[in-house]
Structure formats: structure tokens, C-alpha cells
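*Asks:* Provided below are the primary sequence and the corresponding predicted coordinates.
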Amino acid sequence: MSSNQSQTADDAGDADVPEPALPAFALKPVAAIAVVFAAVQSGLSGRYGFHRDELYFMAAGDHPAWGYVDQPPLTPLLARASTELFGSSPVGLRVVAILAAVAALFLVALAARELGSGTPGQVLATAFAATSGFVLASGHMVSTSTFDLLAWLAICWVALRLLRTGDGRWWPVLGAAIGIGAFNKHLVVLLVAALLAGVLLVGPRSVLRSRLMPVGVLIAALFALPNVLWQIDHGWPQLTVAEGIAEDDGAENRAMFVPQQLLFLSPFFVPVWIAGLVRLFRDPQVRWARALAVAYPVVCVAVVAMGGKSYYALPPLLVLTAAGCDPVLRWMRSSRRSARGVLVAAALALSAVINAVVTLPVLPADALDVPMAVNQEQGEQVGWPELADAVAAAWAGIPAEQRPRTVIFAGNYGEAGALRYYGPERGLPKAYSGHMSFADWGPPPDSANGPVLVVHIAGATGQDRFFTGCRPAARVDNGKDLDNEEQDAEVLVCDGTSRPWSALWPDLRRYY
């Protein structure tokens, strides 16, 4: 449908707008790909262990709130729901991640359909998404990016329907998608701003004149409001977190942005999404969707400027990949079709194998050094029980009469989350930490004026100055000779604190 057609539909009013015919949705083949994807993810979900962020989300889910220092509440709430329904284990926790990734696959197929693709194009778009590194990683672990992917794709799909039909009744749906996305991560604002910029620059601007647009804005605001109020009430700590991340990692993120954009889907898919980008500008049948082609580079510029992670900009790239499937199919059907089909099949197969090795626990844990060069998150799923063992060994050296007054203090939320999960079965008391929202769940009582077990990563300095008489008591060894962040972490035994916990706690708070 052209932009002129879209404007005609919009000017006709928001009710009873006839939608132009679309190709049938390829439900069975898309569902077949989704089932295989889910089966692979389910079979591998328990092979390593929890990721540090997952341990933190489970802890946050046990402290329900309208917000947390570093995020809105949706991911912790979904993590708690998954463990309540399916069990408190990596397998049980990750059910919700698998379901979200499967839903993302369907949204990619729906986006391809919205752009006029029939069954072959929808199936190819789903296959590209299912074998991409970002979607495989999102389906394997519970993270804010898992549900960010789903929210961004939902927003893109609804936006495509709105732009194609001009039917203002999609504004409330779009508002709900935006609001739910904001309830998970505020980065959704980047996508909304980029899409708005695209519509203003290349149209169809008629959709902005719909009388239902304010309703969509109101719905989005209502979903986002509780967390915004929480952030205001707590002094916008998430801005402090973002500033710290940009300061620590911003230069590296900017330098690696382009290479990671190419790698995190698959280098073999680059010609596909470039073809999609070009198609949205040149093909008269889909030029109404040019706003999306504008939105992607706008999001990229914003992410680079803020020093954010490269994967923040990846969901729109999946839609551009879907847009490129019809040109790929036409290329395959031209001369030498069999050879070109083999090339596409080989690209999918190689991407599936390489991306699975990089993002999923297919290798033995002691062979992760190579994949970790691309994806550090692989290694962050190894060694947490061993960290709890090291703390338990140090705890065993504390005299029994001193244990009621002894505190375990963890330097970061991964360590604190691991001790919260693995500590009780090792006879350890509750662990405290000043990192992120763990600081809001402390401090220890001032009556806990005995020894302190301090856990921190190797080479970390600073917080131990708040404790007296510290000496090494144990060292973490993950048993895999894997050089992840917690390997060789120290457990110190300190005689006590330099001040009472209540006076010390503000100095122990860390936002990054």
C-alpha cells in the first residue's frame, strides 16, 4: 500500500477502515521453526548454571517494587513468575525467556507478512531470526534485553500495521506495547523517538493526525507512570547507573558498535538486511514503511552517543532482515537458482552452528575461552556454586560463638545473588551487598558487630577499607580453569567494621 493510500484510509476516519488484503500467515511452517527453536533452548537451558544477572533478578523478584535502582520491575516479576510456576532452577527460570523468544520469532514473521511477504518470505525471515546470535542469546537467559527484544518487535509490528493501513485504531495497541516496553526498560523511548523522527521525515504523516493518537499516548503513559514515579521518588538512580556504565564502558562500546552490529545477528545476514533497507526506500509497494528504515540509523546514532551496548539497536535490524527476504527470494529464483539456494542454506546453517557455539551452552564449560572472546556472558554462568563453597569454607573458620554477630558482605550483586541462592544449603546466613538494589535491602543490624566475611573479585580495591583487620581466608576456583570475572575472587575475614553498619551503609552503596 502506498503512502497516498495510507493517507486516504486515515482521512476516511478511524472506524471501519477496510484493511487491504495481505498474504496468509504461514502459521504451520513458522510454528515448526519455533518448536525446533524452543526444543533446542529447553534441552540446553540447564547445562551450565545461572547467569549473574539471573541471580539478581530472582533476588529482586523476592522484593517486589515499582522499580529498582537499575531497571523497571517487569523482568524481576517475570523471573519470579517463572520460578514459581516451573521451579527455582536454571531450567525453570528460563522457561519465560524461551517463550519470549518464540513470541519474537512470530513477530518477525508477522512483520515480513506486513511487508507483503508470502509463505516463503515469512519462513525465511523466521529462519534468519531463529539462527541469529541475538535471538538465540535472548532465548537462553532471562535478561532485560530478552523482553526488550519482544517489546521492540511488537512496537515495530504494530507501527507497520498503523503505517500501512492508516487505521488509527492501532494507536491504543501501539501505546500498550510502548508502555509495557517502558515497564521493562526505558530504552524503548529511543525506538519511539526514532520512529517518530522517521514518520516526520518521510511519512506517512497522516497517521499523526488520528484522533486516537492521544489515547495511545495516554495508555503508554499509564503503563510507564508507576516506575517513573518510583524513579522520581528515589532521585532517578537509573540515570546514575547509566552514567556509570557509559563512563566505564562507553569508549569500548562505541569502538565495538559496528563490528558487533555485524556479528550479533550474523555476518552472513548483512546482505539481507541491507537489501531490506534499500527495498524500503525503493520499492513502491513498501515505501510507506520508510520510517522504519530511517528509525534504525537514528537508534544507532543515539546508542553510540550515549555509549550504550550494541545490542540495544538490534531489534529493528531483525525487521530490516525480514524486509530483505523477498529480494533474497527473487535473487534465488533468478538464474542459477539451485546454486543460490545452496548459498542461502549454507549461510543459515553456518550461522546456526557458529551462533549456537557463541551463545548457547553447547561446549564443555572448560572450553569457553574462545566463545567468551565474542560473548563474555557465556562464562558468567559458571562457578557460582564454587563461590558459595569458598565462602562456606571461610565461614567454617568462624568460632561458633561469633557466628550470630558475623556478616557476609558481597562486593557485587552476582556474588550476593549466588550466596542468597546457594548459601542456605551450605549453612550460610543471609548475605548483604551495597551493589545496585541490594543496597536497598540492607544494611545488617548494628548489633551484628562481629567478624565480616568480605567477598570481592580479584584485584578489587576500595570497599575493604571500611573493614578492620582483614586477611585472606579462601579463594574462588570454578574448577574449569575458566577466566571469568569471579575466578580467583577473594574471601576475606575481617575483625569488624570501621563504623556501625547504619553509618557505613551510604559509603558502601555502589551503582555500577
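*Replies:* Perfect, thanks for sending it. Since we're looking at a predicted model, the values are computed, not measured.
*Asks:* make it CA atoms for all contacts and neighbour counts henceforth
*Replies:* OK.
*Asks:* now for D11, how many residues are close by?
*Replies:* 17 (other Cα atoms under 10 Å).
*Asks:* whoops, I mixed them up, Y312
*Replies:* Counted with other Cα under 10 Å, Y312 comes out at 21.
*Asks:* ok, now which ones touch the closest residue in space to it that isn't next to it in sequence?
*Replies:* Leaving aside its chain neighbours, Y312 sits nearest to V303 (7.1 Å; criterion: Cα to Cα, 6 or more residues apart in numbering). With contacts defined as Cα atoms under 8 Å, 6 or more residues apart in numbering, the neighbours of V303 are 309-310, 312-313.
*Asks:* relative to Y432, which of the residues you listed is nearest.
*Replies:* For these, the residue nearest Y432 by Cα to Cα is K309; the value is 28.8 Å.
*Asks:* okay, one more to line up with it:
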Amino acid sequence: MDAARQQPKLAWRPVLAVAAVAVVVHLVVATRYGWHRDEFYYVITGRHPAWGYVDQPPLTPLLARWAAALPGGVLPLRVFAIACQAGCVVLGGKLAAEFGGGARAQTIAAGAVAASVEFVAASVLFGTPVTDQLVWAAMFVAVARALRLRTTTAWLPAGVIGGIGLENKDTVVVLLLGVAIGLLVWHRDALRTPGPWLAGALAVLMAVPNVVWDARHGWPNLAMAQVLSDRTGGPLGSLAKLPLLLLLAGPPLVVLCVLGVRRLGWGPGHDHRWALAIMATAVVVFTLGGGKPYYPAPALIALFAAGAVRAEMTAGRRRLRWPAVIVLSGLIAVVIGYPVLPARAQNALRALNPTVMETVGWPEFVAQVETAAARMPPGTAILTSNYGEAGALTILGRSEGLGNPVVSGQNSYADWGPPSGSPETVLCVGEFTLPYLHRFWSEVHEIRPITMPDHIRNQEIDQHAAIYECRQPHGTWAQLWPSLRHYD
């Protein structure tokens, strides 16, 4: 067999050792705080099975529903997230092997993924960011393997991964576009074979159910994408935040990314320029589309892998101690991305990563709302301003069991409709303002503001979330509901 087509030997022991360390660190703090608002939403969304939702395809909500059905509260969801992160670590080592790296390069690549701020922070909760990372990592390995083997069947895993990815997150379209551009520019010979075309057809076929759902519902995913772009500030806003990609890589690991770009672009690894094309495509498309800085971050795995190969090749000429670099980056990532500090101390890091603080205070929130609901007429509906509040009341609370339906007009919650009965008396909870509520009810009384323990600040406090008693509606639920719908 041609040497180039031989299976690169994966250094299982060191790579799995790195993954094991990452898993242990994550498990230690996995449930230190509590649920995240997005996790509530994924679980509730999964309880409304469909081929799509206004803000995502169906895969992650379905997995969240399964995980939440297991005992242990939020822990099974976090275990799913940690498993995805461990998979990315192993695939980072595998990709370094596909790029021609030995045991040292594979260990460095696996360590970089395990210590990257982006990969660590995404695994703090279960959701589309961490499952999307696994899809990108698997796609890089599948394409590298297919190009090495040069057989039709070798391309089929890439098609399956692409199809799964499209049923998980719409941004995988950009990943597939990057693969196509990379092949068109540097591997046209591969495009003369049926393999890539069959893989593309397979991915499209697997994505059809979600596409059909989107089309039948008027393409709400596009409207949602526009809302998110506007919130980011459009292309200029994304461009201004693009330097955050260096922070997401992990400041000590930026040099490894530079080495990766050099190897893929001009070094002995230029046969793998297709991987650099994916990174470039992701940065350009997501920036022009007003995407968030972390959208192209999963492509960092290719730079880590290629940089690790170059680091291995130049080990005798450079004094940089990569284990120390990886450990330093890992410490930074853990402090920024994980709830390792007391909540009040973690509050100081909220500007760098607000996600962690969104996992604090939900039981206290539920208790405050249920105390107010107990003083309302039986069957009073609870209308929340966002899906996190509605999910917390549904999963952690007793409101629905006590006859208080919990609804929201945000995103897919709006599709599940208003409650039955009359909106004569409604308990409105969350980031509402008095002028907004007066659009729907003549009489609005603020019962109390939402407070968090230990002076914690999160989205609820920033937006002055409160509990309101609303009476004398300006119509029926059917008449009010279209104006209560909102995407954000």
C-alpha cells in the first residue's frame, strides 16, 4: 500500500490520558451551581417533538430530553456535554495523526483542545455549541481520512457527519461550504471522483426533514438569524469582536495557532490547505453575517493539530515547553469558563464569560414566583418574558402541577400557544416594562422585583426582572398572542 494511504497510528494512551484529565476536571465542578437557562429550553423544546424549531434543528433538544429523563437533575446533561468535549480532545489527537504527526504532536493537539477557552467554556452546559464542536472536529478528521485513502466509501462518513450536523445547527452549512471551497481550490482531483458528491448528497438528504419544516413555517430560522445579527451589531459589530477569537483559542495557545497557519499555508503540510480554507471561510462568512465570535471557533481544532505537528518537527530547535503552555492555558480556561470560584467571586469574571452566572439563582427565582402565584386566583396563568424563566418554572417548580399554566412568547415557546381560558388576571414575570405590559392590560401592578442570592448579577438583574399582576386585558389570548410573540 502507498505510504501516504497507510493508517496513521494513533497514540491512544497519551491522548486518552489527556481526555481523562479533562473529564475529571469537568466532573468535579459539573453541578457546582445549577441549570442554565438554555438547558431548560433545550429540554422543554425536546418535549415538543418536531423536525425543527424557530431557532434550531431538532437533534440537541431531542438529546436534552433524553438526558433530562435520567435521574440526577442537570448532571446527565452535563455528562453529555463533557462526553462531547472528550470526543473533541480525542479527535484533535486523531487529526494531528492525519496531518502526519507522531505521538508528541497528537498529545499536544489533544492537550490544546482540552485547554482551549472555547472548548472548555462550551462544555460548561449541554447545548448546540458543544455538540456543534464535536461535529466540526469529526468532519475535519473524516475529510482528512477520505483525502488520504482516496476511495469512494471513505467519503461516506463525512456525508453522515454533515447530515447529523445539519440536523443539529444551521451553521454547519458554513462548515460544508468551507470543505467545498477547499476541495475546489486544492483538491480538484477528488471532485472528479464520486466520493465527495455522494457525501454531499447524503448530507443534504439527511437535512431534508428540517429544511421542509423550515419551508412550511415560513423560514423562521432566517428571521431568527437576522435578529441575532442585529443584536451583534451586524458585520461591523462582528468585525469589532473578531479579536475575541484569540481569547477563545486561549492566549497561550495563539502561538500554536500561528504555527498551524504556517504549516497548512506554506509548510510541508500544504496538502491540507483545505483545512485552512474552512477556517477562512468560517471567519469571513460569520463576520459578514453578523455572527457571534464563537461561531468559527470550532475550526481552531485544525490549527491546533497542524501547529502541533510543526511543534513536533521543530522540537529540537525551539525551547518552548508545550506542556507548560497547555497547563497555563487550561488554568485560564477553567477560571474563565467553569464555576470553580464562589459565586460572588465568579461574578467579577462575568464580563469575560456571562454564561456561568446564568446558572445561579434559578431555585430562588422559582420560589419568588410561586409565592406570588399562591396569592392569585386559582388557575392564574404565568406569562414569562423569556424561555429560561418559563423553563425554570416548569422543570424546577410546581406551578403547572398546581394549575398555573406557564407560557412565554419567546422563540419556539410562542409556537406552543397561549393557555386556555381568559387573560383576565395574569401573573407576568421577567424582563417586562410597565409601558410594554400596558399595551395588553389596563391594570398593571408590580408585586416585587426578582432578586438573586448573594447580590449575584445576571440577565434577570441587569434587565430589572420583576413579578407583575396584570388585569383588564385588551382582548382574548388569541387576540393578544400575536403581539406577545418575539424572537431574541
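*Replies:* That came through, no problem. Small disclaimer: the values here were computed from a predicted structure and weren't measured.
*Asks:* still on that earlier bit, from the contacts of V303 of the first structure, which two are the most distant?
*Replies:* Between all members of the contacts of V303 of the first structure, the farthest pair (by Cα to Cα) comes out as K309 and A313, at 8.2 Å.
*Asks:* more neighbours, those two?
*Replies:* A313 (27 against 20).
*Asks:* the second structure: which residue goes with the more buried one?
*Replies:* Alignment note (TM-score structural alignment): A313 of the first structure maps to P296 of the second structure.
*Asks:* kindly report the same for Q378 of the first structure.
*Replies:* For Q378 of the first structure, the residue aligned by TM-score structural alignment is V356.
*Asks:* what about the helices in the stretch 1-150 of the first structure?
*Replies:* Assigned by DSSP state H, counting those that start in this stretch, the helices in the stretch 1-150 of the first structure fall at 3-11, 27-44, 52-61, 74-86, 90-93, 95-114, 119-130, 133-140, 144-165.
*Asks:* let's have those helices in JSON lines, adding distance to R510 of the first structure.
*Replies:* Converted to JSON lines, the helices of the stretch 1-150 of the first structure look like this (distance: least, Cα to Cα, whole Å):
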{"stretch": "helix 3-11", "distance to R510 of the first structure": "51"}
{"stretch": "helix 27-44", "distance to R510 of the first structure": "34"}
{"stretch": "helix 52-61", "distance to R510 of the first structure": "15"}
{"stretch": "helix 74-86", "distance to R510 of the first structure": "20"}
{"stretch": "helix 90-93", "distance to R510 of the first structure": "27"}
{"stretch": "helix 95-114", "distance to R510 of the first structure": "28"}
{"stretch": "helix 119-130", "distance to R510 of the first structure": "37"}
{"stretch": "helix 133-140", "distance to R510 of the first structure": "27"}
{"stretch": "helix 144-165", "distance to R510 of the first structure": "20"}
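*Asks:* quick one, which of the ones you listed is nearest to V228 of the first structure?
*Replies:* helix 74-86 (13.3 Å).
*Asks:* helices or strands up against that closest one?
*Replies:* Applying 3 or more Cα pairs under 8 Å, 6 or more residues apart in numbering; DSSP states H and E, one finds that helix 74-86 of the first structure contacts helix 52-61, helix 90-93, helix 95-114.
*Asks:* looking at those helices, which is nearest to L229 of the first structure?
*Replies:* That would be helix 52-61 among these, by Cα to Cα, at 18.6 Å.
*Asks:* could you check how far stretch 93-104 of the second structure is from the centre of its chain?
*Replies:* The chain centre lies 26 Å from the centre of stretch 93-104 of the second structure; the measure is Cα atoms, centre = their mean, to the nearest Å.
*Asks:* what's the span of that stretch, first residue to last?
*Replies:* Using Cα to Cα, to the nearest Å, the end-to-end distance of stretch 93-104 of the second structure comes to 10 Å.
*Asks:* quick check: it aligns to which part of the first structure?
*Replies:* Under the criterion TM-score structural alignment, stretch 93-104 of the second structure matches residues 109-120.
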